[in-house]
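Peer 1: the following comprises the amino acid sequence and a computationally predicted model.
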Amino acid sequence: MFKIMLIEDDMTLFDEVKVRLLQWSYDVYGVQDFSRVLQEFTEIRPDLVVIDIQLPKYDGFHWCRMIRSHSNVPIIFLSSRDHPSDMIMSMQLGADDFVQKPFHFDVLIAKIQATLRRVYNYNTERVELRTWREATVEYVKNTVANDSGTIELTKNEMFILKMLIERKNQIVSREELMKSLWDNEHFVSDNTLTVNVNRLRKKLENIGLGSYIETKVGQGYMATEEANAI
């Protein structure tokens, strides 16, 4: 799971954003001491930072400079000030995006997802196959093979399986699966997702793997893996 550091002193807003991010299975970290933001950043080592411009002690620009002197982690600025200069300064300091307050939560989530895909997509796309339950999953060929045989999956089925096995033994929500499929131009509705998962599971049953895609009622799906498996 991606770790997001949310540097926001408005605790009401912080709690609201945190709840939304947790719904998308992100790990969310706040700041305990606004005079030690860099130290806490170093300890947390987040995958992405969301930072407000107006903060106690020092403003967000200061902490952006400090973080940039140590890391190229993606940074998204929040601002309640309607000053074009804020956006210009943010970009000059190396921010990846800028969100004007007040904002719709879906907009912030979309920007976070887009930034994470853009920054980390290179590494994830280079992975062409995985070993799962002693089966070889080839993302490019859309196949899963083990001693019992080889099955071919549709692109949507492979996309779903890939998301599940990349986070094996963790629940992936239905909402996250649908949103990710939609973002990748393979739109599926709630009912279509159910159909795709059922077809995926049925195909996996042909090589003895169907039972390892578990449905977590009211939560989502999970691909299980033995604890000692690599």
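Peer 2: Good, I have the coordinates.

Peer 1: make it CA atoms for all contacts and neighbour counts henceforth
Peer 2: Fine.

Peer 1: list the buried residues in the longest helix seen in the chain.
Peer 2: With secondary structure taken from DSSP state H, the chain has its longest helix at helix 105-126. The neighbour-count check on helix 105-126 (16 or more other C-alpha atoms under 10 Å) flags L108, K111, I112, T115, L116 as buried.

Peer 1: second one coming, line it up with the first:
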Amino acid sequence: MFKIMIVEDDPKIKEIILENIKKWGFDGLCIYDFNEVLNVFVRYEPHLILMDINLPHFDGFYWCTKIREISKVPILFISSRNTNMDIIMAINIGGDDFIQKPFSLDVLIAKINALLRRTYSYTNIEPAVIEYNDVILNLKNSTLIYNKKTIELSKNEFKILNILMNNSGSVVSRNTIMRKLWEDENFIDDNTLTVNINRLRKKLSAIGLDNFIKTKKGQGYIII
């Protein structure tokens, strides 16, 4: 089980984060004595740290620097401070990612999963979500979340997005998509795929994702 250390000053946010990461199967530990961050880190040996910037005594930048002296554990900054300088500072001193308050818990879980996969290569563990540019595809209930809005996807719409988001930045041919849709369908013809793509685009547009799926004429579709 992956262990996550939560270094957050706001008691309410701290408890909400702890409750939700446990729902996703992670072990969590909150910091309450902010003079003991490094000592707790050494004893707990977390796989990932969620680090606020504004903390009592010493800020998150300080603790990130101290942890980086002894460990390469991934650190995800969570803060209401969102200036370019704050984000640059967080990354330059060794942070791996940055999420601004107020944040979506789904986005937070997606970023945690992404950092753990990159760091520990747990490819044998099925991810719960796919995240790309703050667009979250929930693999458990076939929904898509963006900007705190959720849409329900049909079986084919879900499969299309799953293929495209897993291959973001690359063109996926229509034939490749249709072969995937054929797995448990009697027959999906070219026109049926077009209808599914058009319906999906309308749903995406309704939550502010215009042109999320781009057509490459004569090649297929791409998400970039």
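Peer 2: Structure received. These numbers come from a predicted model, not from an experiment.

Peer 1: circling back to that earlier point, contacts for the longest helix of structure 1?
Peer 2: Here helix 105-126 of structure 1 makes contact (C-alpha atoms under 8 Å, 6 or more residues apart in numbering) with V17, R20, L21, L48, P74, I76, D96, D97, V99.

Peer 1: tell me the two of these that are most distant?
Peer 2: Spatial extent of those (C-alpha to C-alpha) is set by the pair R20 and D96 at 20.6 Å.

Peer 1: who's more crowded, the two?
Peer 2: Using other C-alpha atoms under 10 Å, the more surrounded residue of R20 of structure 1 and D96 is D96, with 19 against 15.

Peer 1: residues in contact with the more buried one?
Peer 2: Neighbouring residues of D96 of structure 1 by C-alpha under 8 Å, 6+ apart: P74, I75, I76, T115.

Peer 1: and it, how far from D10 of structure 1?
Peer 2: Here the criterion is C-alpha to C-alpha, to the nearest Å. By it, D96 of structure 1 lies 22 Å from D10 of structure 1.

Peer 1: cool, and L108 of structure 1?
Peer 2: From L108 of structure 1 over to D10 of structure 1 (counting by C-alpha to C-alpha), the distance is 16 Å.

Peer 1: same check, this time on N121 of structure 1
Peer 2: As judged by C-alpha to C-alpha, N121 of structure 1 and D10 of structure 1 stand 32 Å apart.

Peer 1: cool, and T143 of structure 1?
Peer 2: 48 Å.

Peer 1: again with R201 of structure 1
Peer 2: In this structure, R201 of structure 1 and D10 of structure 1 are 45 Å apart, going by C-alpha to C-alpha.

Peer 1: go on, S71 of structure 1?
Peer 2: Using C-alpha to C-alpha, S71 of structure 1 is found at 25 Å from D10 of structure 1.

Peer 1: over to D82 of structure 1?
Peer 2: In this view, D82 of structure 1 and D10 of structure 1 are 18 Å apart by C-alpha to C-alpha.

Peer 1: quick one: the contacts of helix 105-126 of structure 1 as a markdown table, columns for secondary structure too.
Peer 2: Formatted as a markdown table, the contacts of helix 105-126 of structure 1 follow (DSSP: H, G, I helix; E, B strand; the rest coil):
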| residue | secondary structure |
| --- | --- |
| V17 | helix |
| R20 | helix |
| L21 | helix |
| L48 | strand |
| P74 | coil |
| I76 | strand |
| D96 | coil |
| D97 | strand |
| V99 | strand |
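
Peer 1: next up, the contacts around K18 of structure 1.
Peer 2: If a contact means C-alpha under 8 Å, 6+ apart, then K18 of structure 1 has V28 as its contacts.
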